[in-house]
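Enquirer: Need coordinates for the below:
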Amino acid sequence: MIVRQHALQIAAVVRRDMEGIRRVSVVRTDGRPFFDDPGDTSTGEDSEAVAAAVAATVSYARRAGTALATGAIDTLTIRGREATVVAQPLDDLHVLVVTCGPDVNLVLLGRVLARITATVGPGA
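Expert: From the prediction side, this is the model:
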């Protein structure tokens, strides 16, 4: 079970271990915001809009994964010209969302997120 203190720790670790992080959020799979750290220069929508968009995207990806027999969704990555968004389920109810600059090393970010989810995810 994820509590607010976990979300605060996650945001601190991601920002400490990676440069270029713009926003760290934890959203609920029902579309409600749980935690949002927009950083010093907030860009993008408010936390409610972010949560709704991420929940819908994760739901769609899970349906696509089922249809295509990919197994459980580990990570979703949306690359744009201005930013990249990485969404990674933490448990059945929460999704970690990291928005970063387009030049961030996604392999390194993936390793940081894997380490985090191993300590707070359902198997932890």
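
Enquirer: CA atoms for contacts and neighbours, from now on please.
Expert: Fine.

Enquirer: what's the distance between R16 and R81?
Expert: 24 Å (CA to CA, to the nearest Å).

Enquirer: Can you tell me the SS state at the residue sitting nearest the centre point of the chain?
Expert: In the chain, the C-alpha nearest the mean C-alpha coordinate belongs to V97, at 1.9 Å (CA atoms, centre = their mean). Here V97 is recorded as strand under DSSP: H, G, I helix; E, B strand; the rest coil.

Enquirer: Here is a second sequence; please produce its structure as well for comparison:
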Amino acid sequence: MIVRQHALQIAASVRRDLDGIRRVSVVRTDGRPFFDDPGDTPTGADSEAVAAAVAGTVSYARRAGTALATGSIDAITVRGREATIVAQPLDDLHVLVVTCAPDVNLVLLARVLARVTATVGTSA
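Expert: Predicted coordinates for the structure are as follows:
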């Protein structure tokens, strides 16, 4: 089970270990926000809009994964000109969402996320 303290620890660890992190959120798969750390210079939509968008994207990715026989979803990456978003399921009810600068090393980000989420939950 994910509690707010877990989300705070994850956000602090990700921000400490990588430069270029803009926002760290944990959203529920039902589209409700659970935790949002927009950082010092918040950009983008409010936490409710972020949660709804991510929940829909994860749901769609899971359906696509089932149709294409990829197995469970480990992470979803959306690359834009201004930012990159990585969404990683923490358990059946929660998804970690990291928004970062477009030049952040995604391999390093994946390693950091694997380390900081290892004891929190399992990938859905």
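
Enquirer: TM-score for these two?
Expert: TM-score for the superposed chains, counting by TM-score structural alignment, normalised by the length of structure 1: 0.97, backed by 123 aligned residues with a CA RMSD of 0.9 Å.

Enquirer: picking up where we left off before, what residues does the residue nearest to the centre of structure 1 make contact with?
Expert: 23-27, 54, 85-88 (CA atoms under 8 Å, 6 or more residues apart in numbering).

Enquirer: What is the host helix or strand of A114 of structure 1 packed up against?
Expert: Using DSSP states H and E, A114 of structure 1 maps to helix 106-120. Applying 3 or more CA pairs under 8 Å, 6 or more residues apart in numbering; DSSP states H and E, one finds that helix 106-120 of structure 1 makes contact with helix 4-17.

Enquirer: if we go to 10 Å?
Expert: helix 4-17, strand 84-89, strand 94-100 (3 or more CA pairs under 10 Å, 6 or more residues apart in numbering; DSSP states H and E).

Enquirer: List the buried residues for that helix?
Expert: 109, 113-114, 116-117, 120 (16 or more other CA atoms under 10 Å).

Enquirer: okay if I get these as CSV plus distance to A49 of structure 1?
Expert: Putting the buried residues of helix 106-120 of structure 1 into CSV (distance: CA to CA, whole Å) gives the following:
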residue, distance to A49 of structure 1
L109, 24
L113, 23
A114, 26
I116, 25
T117, 24
V120, 25
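
Enquirer: picking up where we left off before, go through the helices and strands packed on helix 106-120 of structure 1 and name the closest to D37 of structure 1.
Expert: helix 4-17 (7.1 Å; CA to CA).

Enquirer: after superposition, how close is whichever helix or strand comes after the closest one to structure 2?
Expert: Downstream of helix 4-17 of structure 1, the next assigned helix or strand under DSSP H and E is strand 21-28. By mean CA distance after the TM-score superposition for structure 1, the fitted strand 21-28 of structure 1 averages 0.1 Å away from its aligned residues in structure 2.

Enquirer: which residues of structure 2 does strand 21-28 of structure 1 align to?
Expert: On structure 2, the counterpart of strand 21-28 of structure 1 by TM-score structural alignment is residues 21-28.

Enquirer: follow-up on the earlier one: quick one: residues contacting the closest residue in space to the residue nearest to the centre of structure 1 that isn't next to it in sequence.
Expert: Excluding the flanking residues, the one nearest V97 of structure 1 by CA to CA, 6 or more residues apart in numbering is A87, at 4.4 Å. By CA atoms under 10 Å, 6 or more residues apart in numbering, the contact set of A87 of structure 1 is 24-27, 54-55, 57-58, 73-78, 95-99, 113.

Enquirer: A87 of structure 1 -> structure 2?
Expert: In structure 2, A87 of structure 1 lands on A87 (TM-score structural alignment).

Enquirer: For the closest residue in space to G101 of structure 1 that isn't next to it in sequence, grab the count of nearby residues.
Expert: Spatial nearest neighbour of G101 of structure 1, chain neighbours left out: A83 (4.7 Å); criterion: CA to CA, 6+ apart. A83 of structure 1 has 16 neighbours, counted by other CA atoms under 10 Å.
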